[in-house]
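*Asks:* Sharing a model that was predicted from the sequence below.
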Amino acid sequence: MSMWFKRVDIGEIEKAKRALPHYFSILKGDEEPNFFQAKKVSVEFDEGASLEELWQLHKKGMELLREGEFKENPEKSLLDLKVIIANKILEKCELCEIKCGVNRKESIGYCRVRESLIASDFLHLGEEPELVPSYTIFFSGCNFRCVFCQNWDISQQRVGVHYSPEEVVIKIGVAYARGAKNVNFVGGEPTPNLPFILEVLRHVKVPIPVLWNSNMYMSGEAMELLDGVVDVYLGDFKWGNDKCAIKNSKAPRYWETVT
């Protein structure tokens, strides 16, 4: 049996339990992670439909999710629909607020991402005590150009390994068996890798909470796709005004985007 050494502050953990009741209920086995429930919402759709039509179906699917209208193993699910929409957005990418419009199925976007590359992945003990051990997946690429970036080698360069979704599913299962409390998507920045991440979660069978560790500089469409999938957001807020955001991260419209 693995043994994990970490700092423990009972008072802080109690505060976290009050702030994150859903997360702790998943850990206790009393609730399912959000993406499990998104798999149980039956949605009929045609993959060849327009984005506008698919978004309308997504809206109806989210209503069913909130109403708790679940069906075991539907032919097509809300999570399946999210994957289709995310991949269509890639054809003229607007996943983040840069909205570069690049067809990322054929070319590298502003984020320096085409196919998703994983720079490293491991059981992380450096997060808050209630989150560790956390199976943390570091993607390369980022939509920021921070002058102080501590992960410059992976955020600004195309490095890492391109795994199939099925390979990452196996990695998540192994980490869960070793005691991981969650799967933590980070980078770089996870947002450019959203279609790949959703595809991975379609196939994950273990009830592991999903953490989204992000600069939160994403489009409204990306937020809608994450809604009903992510269990905990770890927002890395960097700037209190747009002037600093543009100067130090090349991130226009920062404040209105992240707030």
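*Replies:* All right, it came through fine.
*Asks:* Going by C-alpha atoms from here, please, whenever you check contacts or count neighbours.
*Replies:* Noted.
*Asks:* the longest helix in this structure is where?
*Replies:* In the chain, assigned by DSSP state H, the helix with the most residues is helix 51-67.
*Asks:* now G141: how far from F196?
*Replies:* 14 Å (Cα to Cα, to the nearest Å).
*Asks:* So for these two, which sits in the more crowded spot?
*Replies:* G141 (32 against 19; other Cα atoms under 10 Å).
*Asks:* Who are the contact partners of that one?
*Replies:* C111, R112, V113, I154, S155, Q156, Q157, R158, G187, G188, E189, P192 (Cα atoms under 8 Å, 6 or more residues apart in numbering).
*Asks:* For the nearest residue to it once chain neighbours are set aside, give its distance to V200.
*Replies:* Once flanking residues are discounted, G141 sits nearest to S155: 4.3 Å by Cα to Cα, 6 or more residues apart in numbering. Distance from S155 to V200, counting by Cα to Cα: 21 Å.
*Asks:* this is the other structure I want to compare:
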Amino acid sequence: MSLGHYLAVVRGKQLPFWWRSKFLTALNGFSSLPTEQLWQLHDELTKSLHTKQRRNEPAQQAGRNSLLDLKIELTRRIYRSCTLCPLMCRIDRMNGEVGRCGLKADAHAFREGLLVSEEPFIVPTYELFLTGCNMRCKFCQAWEGVVRTNLGFKLTGSNFAPKVERKAKRGALNIHFVGGEPTVNLLAVLVSLKSLKVPLPIVWNTNLFATDEAMKLLDGVVDLFVADFKFGNDECAWGIGGVRGYVATVQSNLLKASRIASLVIRHLVMPGHIECCLVPVVSWVTQNLPKVTFHLMLNYLPDWRAWSDKALSRRLNESEKQRAMAIVKSVGLKRVLISG
């Protein structure tokens, strides 16, 4: 889908997926149905979102449930034995249990604001940095929000909607969920969207270390994925990010993301990890998603646990930057951004 859908929403030619999900009528009384039947209904309704749409959708009938309500119900059920990410903790988040991400049912934003330092087609963007993450990257610059999951303010519809409305008046083009990792905060995000009356597109800044169920729930909510493809092999993913089975999971989810929304792929070049990580990442993207915008990030800064890792405890040198740029420019990617 490249950037087509997202840009059409920004320009007022299409409505955001989440907005259409909010007004797409679903079956009433679905909370009593078995989960398998709910997924069937969900998939049918989500598929209809990708058909030709009108700019002005009809209002939902009063008292009727929507596709967004259905997504909320399914997410609540997942939270009772959480399987949103491949770690498959299966803890009951609705009853206060926590797994690797450190989160219960609530979400907290430890930072928020109108920012202009992202990709040019995203800014100005209203970013909410949500606590908690299912990865533990040694160099994480948001580490405080990852380990202190109650930091900041609780995300609710009553405080989310006014903030968005104020930022929209100041020129925000979108609502940009960052982390930590937003996917493990999915329930609170969906519930908060129900209260929102401003149809801004949703940007989902994610590590894409998520299950098929999570990706299906994001379909019909996210308008633009800004996805980190961090590691080019599973050994580096385990040693630096603390997760196993990383590469196949992210590759699969990048393909899914490209089919259900607009997509930008980011790769932060790590010192000493050009051949093992950048090269295979660029090779895979070139072969599988050559038309997707690829953002090469050369602004690595050591933080958190990176100081204890000799390879990661420094910035990129000029030789590494030149090598990284040469690699990306040599493969024929159609849309490349370079920063740092």
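*Replies:* Everything's here; your move. Quantities reported herein were computed from a predicted structural model and do not represent experimental measurements.
*Asks:* Superposing both, give me the TM-score.
*Replies:* Laid over one another, the chains give 0.89 as their TM-score (TM-score structural alignment, normalised by the length of the first structure), with 242 aligned residues with a Cα RMSD of 1.6 Å.
*Asks:* picking that back up, which of the contacts of G141 of the first structure lies closest to I208 of the first structure?
*Replies:* Nearest to I208 of the first structure, judged by Cα to Cα, of the contacts of G141 of the first structure is G187 at 19.5 Å.
*Asks:* which residues touch the closest one?
*Replies:* G187 of the first structure sits next to I137, F138, F139, S140, G141, C142, N151, I154, S155, N213, S214 when contact means Cα under 8 Å, 6+ apart.
*Asks:* which among those residues end up buried?
*Replies:* Buried subset of the contacts of G187 of the first structure (neighbour count, 16 or more other Cα atoms under 10 Å): I137, F138, F139, S140, G141, C142, I154, S155, N213, S214.
*Asks:* L255 of the second structure and D212 of the second structure, how far apart?
*Replies:* Remark: distance between L255 of the second structure and D212 of the second structure (Cα to Cα) = 12 Å.
*Asks:* In the second structure, what residue corresponds to V258 of the first structure?
*Replies:* Correspondence of V258 of the first structure to the second structure, assessed by TM-score structural alignment: V250.
*Asks:* quick check, that match in a helix?
*Replies:* Yes. Counting by DSSP: H, G, I helix; E, B strand; the rest coil, V250 of the second structure is part of a helix.
*Asks:* Isn't it up against F209?
*Replies:* Yes. With contact defined as Cα atoms under 8 Å, V250 of the second structure reaches F209; the gap is 5.9 Å.
*Asks:* neighbour count winner among the two?
*Replies:* Per other Cα under 10 Å, whichever of V250 of the second structure and F209 has more neighbours is F209, with 29 against 21.
*Asks:* residues contacting the counterpart of the more buried one in the first structure?
*Replies:* Superposed on the first structure with TM-score structural alignment, F209 of the second structure falls opposite Y217. Neighbouring residues of Y217 of the first structure by Cα under 8 Å, 6+ apart: C96, E97, N143, Y254, T257, V258.
*Asks:* counterpart of the first one in the second structure?
*Replies:* The equivalent of C96 of the first structure in the second structure is C85 (alignment by TM-score structural alignment).
*Asks:* show me where the first structure has helices.
*Replies:* 10-19, 21-28, 34-38, 51-67, 78-89, 152-155, 165-177, 194-203, 220-226, 242-249, 254-258.
*Asks:* Okay, buried residues for the last one please.
*Replies:* Using 16+ other Cα under 10 Å as the burial criterion, the residues of helix 254-258 of the first structure that qualify are Y254, W255, V258.
*Asks:* doesn't A326 of the second structure fall inside a helix?
*Replies:* Yes. Using three-state DSSP, the assignment for A326 of the second structure is a helix.
*Asks:* ok, how many other residues are close to it?
*Replies:* 11.
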